[in-house]
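J.: need the 3D shape of this:
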Amino acid sequence: MEQRLSLITLGVSDLKQSRQFYDRLGWQVASEEQAEEIIAYNLQSMCLALYPLDKLMEDTTVRAGRDGYSPMTLAYNVNSEAEVDAMLEEARKAGGEIVKPAQKVFWGGYSGYFADPDKYLWEVAFNPFSPLGPNGAFQWGGVESE
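T.: Model prediction:
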């Protein structure tokens, strides 16, 4: 198995509300063809899909508890502390909940967290030890130039 991800699918409680949230963040839907059933966003190197939680549980045959926040995080890395602050504000204006304001962190970077309408946690981070490559490409320790 290659060390990569192709698609992250989030089970959402309200597909329309979730789409509106990501639309307000400025994201573009990959296709309107099945937008009543699944929403997909093409990212730089993978895809993020939103799918009704009940359908996802049916598909995976796993029951998911939705009492609180998801026990995973999605990370969005940027090039500066100022960009972290700006992205968190953009998420707040789009309807996201700031769960941890941006601050300097123990590993030497700067980050904060917001939750989307289904309480999926997003970390917005500036990591001075892992500079981004072209088109925002991220690799642990930085993107090697060719």
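J.: okay, CA-based contacts and neighbour counts for the rest of this
T.: Will do.
J.: pick out the residue closest to the middle of this protein.
T.: L74 (4.5 Å; Cα atoms, centre = their mean).
J.: list the buried residues for the host helix or strand of it?
T.: Assigned by DSSP states H and E, L74 belongs to strand 73-78. By 16 or more other Cα atoms under 10 Å, the buried positions in strand 73-78 come out as Y76, N77, V78.
J.: any chance of these in a markdown table, plus distance to S130?
T.: Listed next are these as a markdown table, based on distance: Cα to Cα, whole Å:
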| residue | distance to S130 |
| --- | --- |
| Y76 | 13 |
| N77 | 9 |
| V78 | 10 |
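J.: following up with a second sequence; could you model it the same way so I can compare the two?
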Amino acid sequence: MEQRLNMVMNPVRDVAALRAFYEGGLGWNTWGPEMPGSVMYRLGTAVLVFVNRDYLAKEAGIDVAETSRIINAVFVSSKADVDTQMAKVVAAGGTITSPVRDRDGGLYSGYFADPEGNCWEIVWSPHMPVGADGGLTLGGQ
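T.: Down below sits the predicted model:
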């Protein structure tokens, strides 16, 4: 079974500042169409969508204070990719919330928070090898 892209949306106060962090600091490239006050990135199996907090709350019909942050996992294709991404986080001024380490089940990952406090796990899994098309596959199937 192919691992499909996961789309996550995070509300932000300052989209320009996050663009500087992710594009300038981490070197992530924008992907897909943009709406005013938003930006999309693709990394590993995730599409990361950053949307202006007020806009997202209005569209969702909720109070802006209820647009809580969550921890998002971004799967990469090797342990070296985890190390590379985490080093970029440090250089860009992000906060390492849990250093890179080997975990149960053979996982290798680390956690960081961006300037707005959005939390991310960068993870490599031995259960998600890279397929012939370059995409990650679940369970080697």
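J.: ok, back up a step: the residue nearest to the centre of structure 1 contacts L121, correct?
T.: Yes. Using Cα atoms under 8 Å, L74 of structure 1 makes contact with L121 at a distance of 6.3 Å.
J.: what's whichever helix or strand comes after the strand holding L74 of structure 1 in contact with?
T.: Remark: after strand 73-78 of structure 1, the chain's next helix or strand is helix 81-93, criterion DSSP H and E. Residues outside helix 81-93 of structure 1 that contact it (Cα atoms under 8 Å, 6 or more residues apart in numbering): 25, 78, 97-98, 102, 110-114, 124-126.
J.: quick one: which of those residues sit in strands?
T.: V78, E97, I98, A102, Y110, S111, G112, Y113, F114, V124, A125, F126 (DSSP state E).
J.: residues in contact with the fourth one?
T.: Shown here is A102 of structure 1, whose contacts under the criterion Cα under 8 Å, 6+ apart are V84, D85, L88, Y110, S111, G112, Y113.
J.: helices of structure 2, start to end?
T.: Using DSSP state H, the helices of structure 2 run over 15-19, 53-60, 79-91.
J.: could the ones you listed be laid out in a markdown table, adding distance to M35 of structure 2 and mean neighbour count?
T.: Listed next are these as a markdown table, based on distance: least, Cα to Cα, whole Å; neighbours: other Cα atoms under 10 Å:
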| stretch | distance to M35 of structure 2 | mean neighbour count |
| --- | --- | --- |
| helix 15-19 | 12 | 16 |
| helix 53-60 | 10 | 16 |
| helix 79-91 | 26 | 17 |
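J.: mind putting those helices in CSV, distance to T45 of structure 2 included?
T.: As requested, the helices of structure 2 are exported to CSV (distance: least, Cα to Cα, whole Å):
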stretch, distance to T45 of structure 2
helix 15-19, 20
helix 53-60, 23
helix 79-91, 13
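J.: so which of those is nearest G37 of structure 2?
T.: Comparing the helices of structure 2 against G37 of structure 2 with Cα to Cα, the closest turns out to be helix 15-19 (6.4 Å).
J.: picking that back up, mean deviation, the strand holding L74 of structure 1 versus structure 2?
T.: Average distance between strand 73-78 of structure 1 and its aligned residues in structure 2, after superposition and using mean Cα distance after the TM-score superposition for structure 1, equals 2.4 Å.
J.: picking that back up, so which of the ones in strands among the contacts of helix 81-93 of structure 1 is the most crowded?
T.: In terms of neighbours by other Cα atoms under 10 Å, these top out with A125 at 27 neighbours.
J.: residue contacts, the closest residue to D14 of structure 2 other than its chain neighbours?
T.: Distances taken as Cα to Cα, 6 or more residues apart in numbering place N52 nearest to D14 of structure 2, at 7.2 Å, with adjacent residues excluded. Contacts for N52 of structure 2 (Cα under 8 Å, 6+ apart) come out as P11, V12, R13, D14, V15, G37, S38.
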